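S.K.: Sequence and predicted model, in that order:
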Amino acid sequence: MPRTTAATRPAKPDAPQARFRLRVTAGDVIAIGPGKIALLEAVARTGSITTAAKSLDMSYRRAWMLLDELNSQLKSPAVDSSKGGQHGGGTALTPVGERLVETYRRIETTAEKATATDMRALVRLLNR
């Protein structure tokens, strides 16, 4: 079981928290961000855009648009969909999609660890 430290311990529900929300933009478009990464993780877990969207309280149309937008920003697609048929269709992450999620989460973890002391100091300045 992982060790719980002050930096990793869950905060009380209404306690102030400092969080990173990494976004990579291309012009005015958020090419990579927390919502798209969460959607990729849900697709990887469920094998379905529909089920992934439902698990995130998102419409299928919104999920499809986010994935289409993401794929258009990448050199290679992050997801691969197969049409339904006798055995049904499905969606899976490509190696690029898997690498994207892994790299994004690694950057988040590295940034959180590197700034944990400063983040706690920042939160202590809040009136709560």
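M.R.: Received, thanks. Quick caveat: nothing in here was measured; it's all calculated off a predicted structure. Residues are numbered from 1 along each chain as shown.

S.K.: Every contact and neighbour count from this point should use C-alpha atoms.
M.R.: Fine.

S.K.: Show the contacting residues for the spatially most central residue of the chain.
M.R.: Closest to where the C-alpha atoms of the chain average out (CA atoms, centre = their mean) is I37, at 2.6 Å. By CA atoms under 8 Å, 6 or more residues apart in numbering, I37 lies in contact with V101, Y104.

S.K.: Could you list every helix and strand that the biggest helix by length in the chain packs against?
M.R.: Across the chain, the helix with the greatest residue count (assigned by DSSP state H) is helix 95-124. If you count contacts as 3 or more CA pairs under 8 Å, 6 or more residues apart in numbering; DSSP states H and E, helix 95-124 packs onto helix 34-46.

S.K.: Second structure follows, compare the two:
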Amino acid sequence: MRIRLGETVAIGPGKVSLLEAIREHGSISGAARGLGMSYRRAWMLLDELNRSLSSPATLSEQGGANGGGCTLTEVGEEVVRLYRNIEQQAQQSCATQIAELSGLLLR
């Protein structure tokens, strides 16, 4: 599922996975490595997400002796929770159609 804000994909599977990876790794660079993407790509996705929301999904700290980091805000946690809940409900509600579509794939 993707939610658009004009031409921008404001919320989608890649951005939600990035938020989950930031929660796991505590930094954008760690999240990017964990997802196999460049830091620049992760930063751009995160910037796009944060600019699309009324409040930012993440809070970054500048590097220092311990090297800074990034955490999810309450909004970020809510984005992940709502998105994954919608996915789960859609999977349950559309299981028959998903199975039929899957049956059309090459084996």
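M.R.: Structure received. Fair warning: this is a prediction, and the values are worked out from it, not measured in the lab.

S.K.: TM-score for the pair, please.
M.R.: Once superposed, the chains reach a TM-score of 0.93 (TM-score structural alignment, normalised by the length of the second structure), with 107 aligned residues with a CA RMSD of 1.3 Å.

S.K.: In the second structure, point out the residues matching the longest helix of the first structure.
M.R.: Alignment of helix 95-124 of the first structure against the second structure: residues 74-103, by TM-score structural alignment.

S.K.: List the buried residues of the matching stretch.
M.R.: By 16 or more other CA atoms under 10 Å, the buried positions in stretch 74-103 of the second structure come out as V75, G76, E77, V79, V80, Y83.

S.K.: for stretch 80-87 of the first structure, same thing?
M.R.: Under the neighbour-count rule, stretch 80-87 of the first structure has none buried (16+ other CA under 10 Å).

S.K.: what about it, start to end distance?
M.R.: Start and end residues of stretch 80-87 of the first structure are separated by 16 Å (CA to CA, to the nearest Å).

S.K.: now stretch 68-78 of the first structure
M.R.: With CA to CA as the measure, the ends of stretch 68-78 of the first structure fall 9 Å from one another.

S.K.: if you skip the residues just before and after it, what's nearest to A21 of the second structure?
M.R.: Excluding the flanking residues, the one nearest A21 of the second structure by CA to CA, 6 or more residues apart in numbering is A31, at 4.7 Å.

S.K.: What of E87 of the second structure?
M.R.: E87 of the second structure's closest residue in space is M1 (CA to CA, 6+ apart), at 7.7 Å.

S.K.: where's that neighbour relative to R23 of the second structure, distance?
M.R.: For M1 of the second structure, the distance to R23 of the second structure (CA to CA) stands at 21 Å.
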